[in-house]
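next one to model:
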Amino acid sequence: MTAHEERPNEPILLRRDEGGIATLTLNRPQQFNSLSMAMLEALIGAIDDIARDESVRAVVIAGEGKAFCAGHDLKEMRSSHALAFHQQLFRLCGRFMMKLTEIPQPVIARVHSIATAAGCQLVSMCDLAVASENARFAVSGINVGLFCATPSVGLSRNVGRKEAFEMLVTGDFIDAREAQRRGLVNRVVPPDELDAEVERLCASILAKSPLAIRMGKQMFYKQLEMGLDAAYQLASETMACNMMCEDAGEGIDAFVAKRKPEFRGR
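From the prediction side, this is the model:
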């Protein structure tokens, strides 16, 4: 999946598939991989394609150049004073962020450097995140007079309420270790170990039943928005249905027989 904007010969989004892993790389390095409308449309198209591709077992989102993602394209935002334009932009961004939770494959953010504003939102909306020790995170719209309302949705569902609000009203950066402590990222490694750590996480996912992961991801996000009783009802039904799947029988039989399971996604 590729798309084009101000650099007509340069794709703004790169896709590479290898070994069941689809890597989407934001490719606007001169604009710090900001989320222009064209970039958001390209990402939505790529995610839709991946959702239908059963050969893809995991998705990695990365950034080219000095930044992972610096948020929305401020120049594009200032190009229009029409409310309808900005409503369209933020709805498009919200649509993309929701798709990250809706596709069946786990999505991993590979954060090598700064992730600010909607870039921090992107990290928060990925299922998992692996960060370099060089990475830094902020929801910094407040510094230019713009409260990061849409980034607050994902941020507040990852970190504690008071920690999220402090980031939103100060615009201050936190480093990768602090982001990990707060629950925004899963793993933090030295820069030269980032790719290897992402590969290790992907390998662990790929070793599991693809059907169980699909069912589990769908249930996980649904139950988060439910009351406790409804969440248990959904989880119970999901586990019962999962037990009827061939992969579950194979996995349990393999465990009892002390052998490696051979999952078939059925």
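
make it CA atoms for all contacts and neighbour counts henceforth
Will do.

okay, and residue 50 sits in which element?
Using DSSP states H and E, residue 50 sits in helix 37-51.

ditto for residue 219
Secondary structure assigned from DSSP H and E places residue 219 in helix 210-224.

also this sequence, please, to line up against the first:
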Amino acid sequence: MSSPESSPAPSEHQPPCVTCDIQEGIATLTLARPERRNSLSEAMMASLSETLARIAEDSNVRAVVLTAEGPVFSSGHDLKEIQSHRSDEDRGRTYFEEVLKRCSALMTAIVRLPQPVITAVEGMATAAGCQLVASADLAVAGADARFCTPGVNIGLFCHTPMVALTRNVARKHAMEMLLLGEWVLAEDAARMGLVNRVVEKGSALAVAQQLARHIAARSQVPVKLGKATFYTQAEMGLDDAYRYASQVMTDNMLARDADEGISAVLSKRAPQWEDR
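Okay, the predicted model is just below:
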């Protein structure tokens, strides 16, 4: 069923930037401004951030799929909004700092969301739109999907998309995208590690939802612990990472569902999860 509480209420004349539909524990979020190329405008970022904040507190949501309407997944920042502040007294510095702060907070919220996030990409994902894909835990791309960090082409290096990109692909692949600003086709994006799977055009959403159902069928104890641990240990040195992961895994072993899962294997039966 639809969950109207999961998206900011639209005004009388303005449709929502992001729609949210929750079914069987899976929240499907849709960027719904195709006429604006689903750019990460102030309104879009606010809507998506608020929706994610509500999902983070919803224990009924076990996985999230992020998709978009139209031929463009997301074109990145709204350049018209950016340019409109060039005439500010400080030439836009205060505004630029604030909008980048909001964007960084949005990307961080995706990484820190308790539930796994899967992007379903059809068409183009550029600049901060590509950053959105790189920030997700998993990504499925339609065969015609294309990715680009084109800032260098307009005198604006993609500094903040670089943060997510360099945490997902090899450094030389990241530098190639950032320095050349050229399109990367779906198959190449998969080879580079930016996306997990390339599927038939038009089927990215269905495949992403299938992956979400697979995740949702598991106990949420290891899924949520595992996601948080993955990103925390990745920023540590090797010895610290092993110490930290060992402590978390010890805690995980003491959970009821770990006892149930191991008992189910030994008894050759299906486990009965209680998410605790």
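
so where is the following helix or strand past the helix holding residue 50 of structure 1 in structure 2?
Counting by DSSP H and E, the element after helix 37-51 of structure 1 in chain order, helix or strand, is strand 58-63. Under TM-score structural alignment, the counterpart of strand 58-63 of structure 1 in structure 2 spans residues 63-68.

chain center to that stretch: distance?
Stretch 63-68 of structure 2 has its average C-alpha position 8 Å from the chain's average C-alpha position, going by CA atoms, centre = their mean, to the nearest Å.

residue 31 of structure 2 and residue 41 touch, don't they?
No - contact between residue 31 of structure 2 and residue 41 fails when scored by CA atoms under 8 Å: they sit 11.3 Å apart.

neighbour count winner among those two?
For residue 31 of structure 2 against residue 41, the residue with the higher neighbour count under other CA atoms under 10 Å is residue 31, and the figures read 25 against 21.

next, the contact list for the more buried one, please.
Contact criterion CA atoms under 8 Å, 6 or more residues apart in numbering gives 17, 18, 19, 38, 44, 66, 67, 68, 69, 73 as the residues in contact with residue 31 of structure 2.

for structure 1, longest helix please?
Longest helix in structure 1, counting residues (DSSP state H): helix 83-102.

next SSE after that helix?
Remark: after helix 83-102 of structure 1, the chain's next helix or strand is strand 107-111, criterion DSSP H and E.

and residue 102 of structure 1, what pairs with it in structure 2?
Correspondence of residue 102 of structure 1 to structure 2, assessed by TM-score structural alignment: residue 112.

coming back round to it: what's the average distance of the match of strand 58-63 of structure 1 to structure 1?
Taken over the aligned residues, the distance from stretch 63-68 of structure 2 to structure 1 averages 0.6 Å (mean CA distance after the TM-score superposition for structure 1).

still on that earlier bit, pretty sure the match of residue 102 of structure 1 contacts residue 230?
No - checked against CA under 8 Å, the pair residue 112 of structure 2 and residue 230 is beyond contact range at 10.6 Å.

contact partners for residue 272 of structure 2?
Counting by CA under 8 Å, 6+ apart, residue 272 of structure 2 makes contact with 260, 261.

so what does it match up with in structure 1?
Using TM-score structural alignment, residue 272 of structure 2 sits opposite residue 262 in structure 1.
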